[in-house]
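**Student:** I would like the atomic coordinates for the input below:
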Amino acid sequence: MSKPGELRALTSARGIAAWWVVLYHVRGALAGLPAIVEAVLAKGYLAVDFFFLLSGFVLALSHGERLRAGGLAAVPDFLRRRVARIWPLHAAMLGFALALVLILHASGRATPEFPLRALPAHLLLVQAWGFADPLCWNDPAWSISCEVAAYLLFPIWIAGIDWRRAAPPVVLGTIVVLLSTLAAAFALRGAATLGHDIAHLGVVRCLVEFAVGTLLHSLWQRRPSPRAGVVSFGWATLFATAWGMGLVETIAVPAMLAGLLLGLACTAGIRGNPLERPLLHRLGEISYATYLSHFLLWFAFKLALVRTATIGWPMAAMYLTLVFAASVALHRWVERPAQRWINTPGFRPWRSHLLTRRSPRG
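**Tutor:** Here you go, the predicted model:
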């Protein structure tokens, strides 16, 4: 069942993007991939850019008005809800990683992928802020660390300018400036693709694309029509073509994905939209669990079952089934209960702990 105000097509698109990341990480082990499929999967890291844009759009949709109306008083509840959304599952996956470390140590194997000195920064989700190597422990969590920075700045961005009142040319011009700034930042670091130099550019990449997502939401609010969707898809196609003809990825892809996102939003809810179907929507609902679990599951899967450089399709199907099943289980038994608990009015875990200790029944 859809949540109030949810655009089902965007939820489904998030699920597809999550599985693009999964296949990106395992593509090197899949035997016999056609060249064109390999080329598509090799660009799976770009799904993260779609996530950043989508996150800005969805938070503007779900929390923008509430933050504008509530001011500073609404910020703690917003941040609590974001913590409830991202941190419990992240902590659970770090717990799984620690279990892997103990198993490897017991067997006398080194664990360079899990440096203990970096664990506190990863636990606090600040690893991408320059406090630790963001690509260790659970590698995909680097983007969640970047999103935390965006969450902290989002109330200021929303309160600073009401983009709904700005003229469309001003909004579009601001998008152009932001995306140009992003491309310039990558050029200064000598990075030709968006997946390079995550340690230095990951937060910048997130903040810019997140901000663009909020601006796309302000455009969508004005005219969420199929005709506007066609224009947006045309924008996306234009930049996709330019990318194929040699336009640098750091310029072409964010603009292409922005057009795609706005087009999907404008055509959401249209009868017959394939992204409205229940199965795809379900993939979107469990996509966060898919994204955060697949990398460590692949590590454990290889550790337990893989003895060669590549695997056949039966083994690949086994792994992908494992990821899907784990996503369903984690969403049902970790994500949702934790969100309900933390989002309960008056939630005070420390107070509950003290009351438990003082209880005569304890």
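
**Student:** Every contact and neighbour count from this point should use C-alpha atoms.
**Tutor:** Noted.

**Student:** and the residue nearest to Trp137 when sequence neighbours are not counted, what does it touch?
**Tutor:** Leaving out its chain neighbours, the residue that sits closest to Trp137 by Cα to Cα, 6 or more residues apart in numbering is Phe114, at 4.8 Å. Shown here is Phe114, whose contacts under the criterion Cα atoms under 8 Å, 6 or more residues apart in numbering are Ala97, Val101, Cys136, Trp137.

**Student:** and the last one, that's in a helix?
**Tutor:** It refers to Trp137. No: the assignment for Trp137 by DSSP: H, G, I helix; E, B strand; the rest coil gives coil, which leaves it out of any helix.

**Student:** so how many other residues sit close to it?
**Tutor:** Each residue near Trp137 was counted by other Cα atoms under 10 Å, and the total is 26.

**Student:** is it true that it touches Leu116?
**Tutor:** No: taking contact to mean Cα atoms under 8 Å, the distance of 9.1 Å between Trp137 and Leu116 leaves them out of contact.

**Student:** Quick test: name the residue nearest the centre of the protein.
**Tutor:** In the chain, the residue lying closest to the centroid (Cα atoms, centre = their mean) is Phe51, at 4.4 Å.

**Student:** I'd like the structure of this one too, to check against the first:
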Amino acid sequence: MGRLFALNAATLALLLPLEFLKYFSSAGNTPAFADTNTIGAWFENLFFVQTWFLGHGPSWNTVAWSISAEWAAYILYPALFYILVRCPAIVLVGAAVAGLAWLESTSPSGTLRLTDHGAVLRCLCSFVLGMLTEHASHSPPVRRAVPWLGSGIVIFLAALAALAVIAFGEADWMAVPLFCAVVFGLSVAGPVPTAVMSWRPVHRLGVWSFALYMTHFIVLRTYKVVAFWVFGLWPSPPALVIVSLCGTFALCIAVAWAANRWIERPGYRAMRQLAERIRRSGPPSDPKPVTTPA
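**Tutor:** From the prediction side, this is the model:
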């Protein structure tokens, strides 16, 4: 959380004046400070509680909804640890699948969408499935049964299929087994996938991944506001669309690099230093007794 809190605070600090710009310029296709982008939701986002049970849900920096759900899962996980380590794997798989099925049945859209309600429970169910998949990857019988799953082609196709389901599918639950296949494949990856993941550009993108994830929404939203402000509509000629998308992608990478260097890493160091000071301070010592005359 040390890395993410600084990034989150910085993105929210930038989104607030952008919302005021939208308010005073009437740019954009939705009213400013409307729907979930309220001041109360801004503070919920600041402390990563927007997707908790009393929160407004995804708002402001929309992509941070998953960080909020993961934080709740990390807090709840120690309370569930005693149960998780004593349950048979088949029971945990059944409970996780049942939880996802229940979320889909109660979803307002009728499907298990990424930004629907129940993000915390969804995260817990997915977390359990991911842990079981990673644990199974260390089992020699399982590794012998599916040796082909660690090939680069299978990992690439599984990841591509999962993204396609999310982008074009009717329900995101169909992507869950595909994500499990990706986790398993990376755990038993052969020399080719290992070499690709160790390639310096891929490694650098991994280092910048938090910054890229937390800032790309601002870049895209700024582009959206500016496009409506300047042109009054989205760029429509295909050539202009391609050029603008390439430029926006390059800008996302540049902003992620800058955010990692000047926000994420300094923020992480500051949080570590604060935690170390708190750890060293310890509980206050008892005051010495004061002697009084009899």
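
**Student:** Not counting its neighbours along the chain, what's nearest the counterpart of Leu18 of structure 2 in structure 1?
**Tutor:** Following TM-score structural alignment, the counterpart assigned to Leu18 of structure 2 within structure 1 is Leu100. Taking Cα to Cα, 6+ apart, and ignoring the residues beside it in sequence, Leu100 of structure 1 has Ala300 as its nearest neighbour in space, at 7.5 Å.

**Student:** I'd like the distance between the one you found and Val171 of structure 1.
**Tutor:** 46 Å (Cα to Cα, to the nearest Å).

**Student:** More neighbours: which of these two?
**Tutor:** Neighbour comparison, Ala300 of structure 1 and Val171: the larger count goes to Val171, with 19 against 15 (by other Cα under 10 Å).

**Student:** what about the closest residue to Ala95 of structure 2 other than its chain neighbours, which helix or strand?
**Tutor:** Setting aside the residues directly before and after it, Ala95 of structure 2 is nearest to Cys125 in space (Cα to Cα, 6+ apart), at 7.8 Å. If you go by DSSP states H and E, Cys125 of structure 2 is part of helix 119-136.

**Student:** surely Val248 of structure 1 meets Ala192?
**Tutor:** Yes: taking Cα under 8 Å as the definition, Val248 of structure 1 is a contact partner of Ala192 at 6.8 Å.

**Student:** The residue nearest to Leu100 of structure 1 matches what in structure 2?
**Tutor:** Residue mapping for Ala300 of structure 1 onto structure 2 gives Thr222, with TM-score structural alignment as the criterion.

**Student:** And for the host helix or strand of its match, what's in contact with it?
**Tutor:** For Thr222 of structure 2, the element it lies in under DSSP H and E is helix 209-231. Counting by Cα under 8 Å, 6+ apart, helix 209-231 of structure 2 makes contact with 4, 7-8, 11, 14-15, 18, 22, 25, 27-28, 61-64, 233-235, 248, 251-253, 255-257, 259-260, 264, all of which sit outside it.

**Student:** Out of the residues you listed, which end up buried?
**Tutor:** Judged by neighbour count, with 16 or more other Cα atoms under 10 Å as the criterion, the buried members of the contacts of helix 209-231 of structure 2 are 4, 7-8, 11, 15, 18, 22, 27-28, 61-64, 248, 252-253, 255-257, 259-260, 264.

**Student:** May I ask which helix or strand encompasses the counterpart of Ala187 of structure 1 in structure 2?
**Tutor:** When structure 2 is aligned by TM-score structural alignment, Ala187 of structure 1 is paired with Ser105. Under the criterion of DSSP H and E, Ser105 of structure 2 resides in helix 89-106.

**Student:** helices and strands around that helix, which ones?
**Tutor:** In this structure, helix 89-106 of structure 2 packs against helix 119-136, with contacts taken as 3 or more Cα pairs under 8 Å, 6 or more residues apart in numbering; DSSP states H and E.

**Student:** State the span of structure 1 onto which the helix it packs on is aligned.
**Tutor:** So helix 119-136 of structure 2 is aligned with residues 202-219, judged by TM-score structural alignment.

**Student:** which parts of that stretch are buried?
**Tutor:** For stretch 202-219 of structure 1, burial by neighbour count (16+ other Cα under 10 Å) applies to 202-219.
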